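Enquirer: Fold the following.
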Amino acid sequence: MIIVEGWVRLGSATEIERLRSAAVKMMHTTKVSETGCLEYAYAIDLAEPDLLRIIERWTDEAALTAHFATPHMAAFGQAMASANITAMLVKAYAGEEVRTLMEQ
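Expert: This next block holds a predicted model:
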């Protein structure tokens, strides 16, 4: 499993609102159309409203690579290209060992 985790700091919280529609469309399309996608989500940080958190889980590297070539990824990339991004960091991790820390 491949785990992608990261963040994007935007110029203001209003910038996140401007991108909301494109982000929601990206999440939905990725989840329903990409068979290798196990989880795909963006979230606004509760303590820092200009910080967009990213979390993804993929079955394997091939699924993640295929994701980057999709039309919806290209469209979202265009939306992000016009955004006021002040910093960004996104990393991929191999998730060979997975254990539940909390569950209800």
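Enquirer: For the rest of this, base every contact and every neighbour count on C-alpha atoms.
Expert: Fine.
Enquirer: and the longest helix along the chain, what does it pack onto?
Expert: With DSSP state H setting the assignment, residue counts place helix 13-33 as the longest helix in the chain. When contacts are defined as 3 or more CA pairs under 8 Å, 6 or more residues apart in numbering; DSSP states H and E, helix 13-33 packs onto strand 37-44, helix 71-81.
Enquirer: To check against the first, give me the structure of this:
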Amino acid sequence: MLLIVGTVRLPAENLERARPAMRAMAEASRAEPGCLEYGYAEDVLVPGLIHVKELWQDQASLDAHFASSHIAVWRAAWPGLGIGERDLRVYEVGTPRKT
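Expert: Below you'll find the model as predicted:
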């Protein structure tokens, strides 16, 4: 499995306009084969900081995601939303366990 975690930043005043685009991206991604989790979360202390968490079954699923039309639409929206700084990392993970 592949875990992607990180953050994206946008001007806080653009959050209202960004939410529908983030929702559309999350819904389309969650419907993809191999997507186990996909979400965005607003930081409660830093306005405009969005935490990203994705979990993919394998590299082939992630590659298909990167080639999808909805990711192209999402990326095309970045300049208008002021999304510039991105810090996302991919980790290979094993079987989860309860804590």
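Enquirer: mean shift of the helix or strand containing Thr7 of the second structure relative to the first structure?
Expert: In the assignment (DSSP states H and E), Thr7 of the second structure maps to strand 2-9. In the superposition with the first structure, the average deviation recorded for strand 2-9 of the second structure is 0.6 Å (mean CA distance after the TM-score superposition for the first structure).
Enquirer: quick one: that strand aligns where in the first structure?
Expert: The aligned range for strand 2-9 of the second structure in the first structure is 2-9, by TM-score structural alignment.
Enquirer: Next, the buried residues of the strand holding Thr7 of the second structure.
Expert: Residues of strand 2-9 of the second structure classed as buried by neighbour count (16 or more other CA atoms under 10 Å): 2-5, 7-9.
Enquirer: Find the residue at the geometric middle of the first structure.
Expert: By CA atoms, centre = their mean, the first structure has its centre lying nearest to Ile54, at 4.0 Å.
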